[in-house]
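In: Sequence isn't available, so here's the structure alone:
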């Protein structure tokens, strides 16, 4: 099997986790008739983020790596808020906590090579890279927003603003994926766009019912 297909397989597996988290959250929310934040959503998010960060690294795509680095620890925090973090074996917790830091330290050992890989990639013009970074940062800011909102509520919640930012960021990333002909990004975001729009509708419908009562 060629290295290209191995990298593609890693990316597709990552998006598989992300699609699964969206599907789980979607089904449970449909049943409850309100937007939920299930523990499994965060477990699948963490798994997908770990693999997608690896995919971005192997592809030399800074926008993907940067996006996952920002959201990765938000997933860990939500698992802690759900009281699920302590149930993960200690060795696995250590690996999950230290992997990003180790990756950064490893990369900085040869900063020039790292810069050439991510900032001088011939396959990604600088303008396109910046567009991708904007999309990924916006997409990731949804978890910063969710983190602040949940911290204030002292419970893991997925508010309306989370889905609005998700939809906007997803549209940008899907566009970036189309330009780059990146099947992993295109497939992942296509499914997400439908789910984010549906969650916005569920949230809106829930508020209408609440106002009527």
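Out: It's in. Keep in mind that this is a model prediction, so the values were computed, not measured. Residues are numbered from 1 along each chain as shown.
In: can we go C-alpha only for contacts and neighbour counts from here?
Out: OK.
In: Identify all contacting residues around stretch 77-93.
Out: 39, 42, 43, 76, 147, 154, 155, 156 (C-alpha atoms under 8 Å, 6 or more residues apart in numbering).
In: can you do 6 Å?
Out: By C-alpha atoms under 6 Å, 6 or more residues apart in numbering, no residue outside stretch 77-93 reaches it.
In: in it, what's buried?
Out: 77, 78, 79, 81, 82, 84, 85 (16 or more other C-alpha atoms under 10 Å).
In: other SSEs contacting the helix or strand hosting residue 199?
Out: In the assignment (DSSP states H and E), residue 199 maps to helix 183-212. Counting contacts by 3 or more C-alpha pairs under 6 Å, 6 or more residues apart in numbering; DSSP states H and E, helix 183-212 packs against helix 3-32, helix 160-180.
In: Need the winner for burial among these.
Out: Of all the helices and strands packed on helix 183-212, helix 160-180 has the most neighbours on average by mean count of other C-alpha atoms under 10 Å, namely a mean of 20.
In: alright, now check it against this:
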């Protein structure tokens, strides 16, 4: 069995990358005085998602694993919409596309304790707690489904205001789940994220007020 310090270290590193993507997005949004969707936001998301997927497997936590599996491919699609994905070497694209699938296959075929059966019967996670975590992760993941649909309609990668509202809702539920699970990685990551989500909402509505008050040429 792997040492807990290694597992938590991996988790904190993954959350650090997720936090870095939010800091980049926040800094560039503040600079532009409007909410923006930078390339680096999605690139960091892709790497962090793979690492957090591994962390979820090592923690035997299907809530974490399920959320990352869906979000990963939405990050990928946003990179395509921003014409960044095509610039990656072909071997890196193949590796990225196959990484989550290989992780899921590992869960079903591995003879180690990190398999799907042990994860589904983790004695540290009750059915009620799984339900709360699944609801929170579903809402949290749905934000990217909503964001992708919105972006596809506008033919560019965008972060609409409802994306941040859904993010805050899902994040608060996941924080409650993580507190019961005693998972400092998820707790700290989600608390930090909630602050950035809230700031993006403020930026969006500040921009709307500024646009309404701007003089129009007659």
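Out: Received, thanks. Bear in mind the structure is a predicted one, so any value in this text is a computation, not a measurement.
In: care to give me the TM-score?
Out: Put the two chains on top of each other and the TM-score (TM-score structural alignment, normalised by the length of structure 1) is 0.95; 211 aligned residues with a C-alpha RMSD of 1.4 Å.
In: related to what we said a few turns ago, now, the buried residues of stretch 77-93 of structure 1 that are in helices?
Out: 77, 78, 79, 81 (DSSP state H).
In: Residue 98 of structure 2: neighbouring residues, count only.
Out: 11 (other C-alpha atoms under 10 Å).
In: what do you get for residue 117 of structure 1?
Out: Residue 117 of structure 1: 17 neighbours (other C-alpha under 10 Å).
In: How about the contacts made by it?
Out: With C-alpha under 6 Å, 6+ apart, residue 117 of structure 1 has these contacts: residue 60.
In: Secondary structure element holding it?
Out: Going by DSSP H and E, residue 117 of structure 1 is part of helix 111-119.
In: right, and the helix or strand after that helix?
Out: Following helix 111-119 of structure 1 in sequence, per DSSP H and E, is helix 126-153.
In: Flag every buried residue along that next one.
Out: Buried, per 16+ other C-alpha under 10 Å, within helix 126-153 of structure 1: 129, 131-147, 149-150.
In: quick one: stretch 9-28 of structure 2 to structure 1 mean distance?
Out: Mean deviation of stretch 9-28 of structure 2 relative to structure 1 after superposition (mean C-alpha distance after the TM-score superposition for structure 1): 0.5 Å.
In: from the middle of its chain, how far away would that stretch be?
Out: 10 Å (C-alpha atoms, centre = their mean, to the nearest Å).
In: One more: stretch 164-183 of structure 1?
Out: With C-alpha atoms, centre = their mean, you get 12 Å for stretch 164-183 of structure 1.
In: try stretch 91-100 of structure 1
Out: Put simply, stretch 91-100 of structure 1 sits 18 Å off its chain's centre (C-alpha atoms, centre = their mean).
In: average gap between it and structure 2?
Out: Mean for stretch 91-100 of structure 1 is 1.1 Å (mean C-alpha distance after the TM-score superposition for structure 1).
In: sorry, back to before: columns distance to residue 35 of structure 1 on top of the buried residues of stretch 77-93 of structure 1, output as CSV?
Out: Compiled in CSV, these are given as follows (distance: C-alpha to C-alpha, whole Å):
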residue, distance to residue 35 of structure 1
77, 20
78, 16
79, 18
81, 18
82, 16
84, 20
85, 22
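In: quick one: which of those is nearest residue 164 of structure 1?
Out: Proximity of these to residue 164 of structure 1 (C-alpha to C-alpha) peaks at residue 78, which lies at 19.6 Å.
In: Which residue in structure 2 aligns with the closest one?
Out: Here residue 78 of structure 1 is matched to residue 78 in structure 2, going by TM-score structural alignment.
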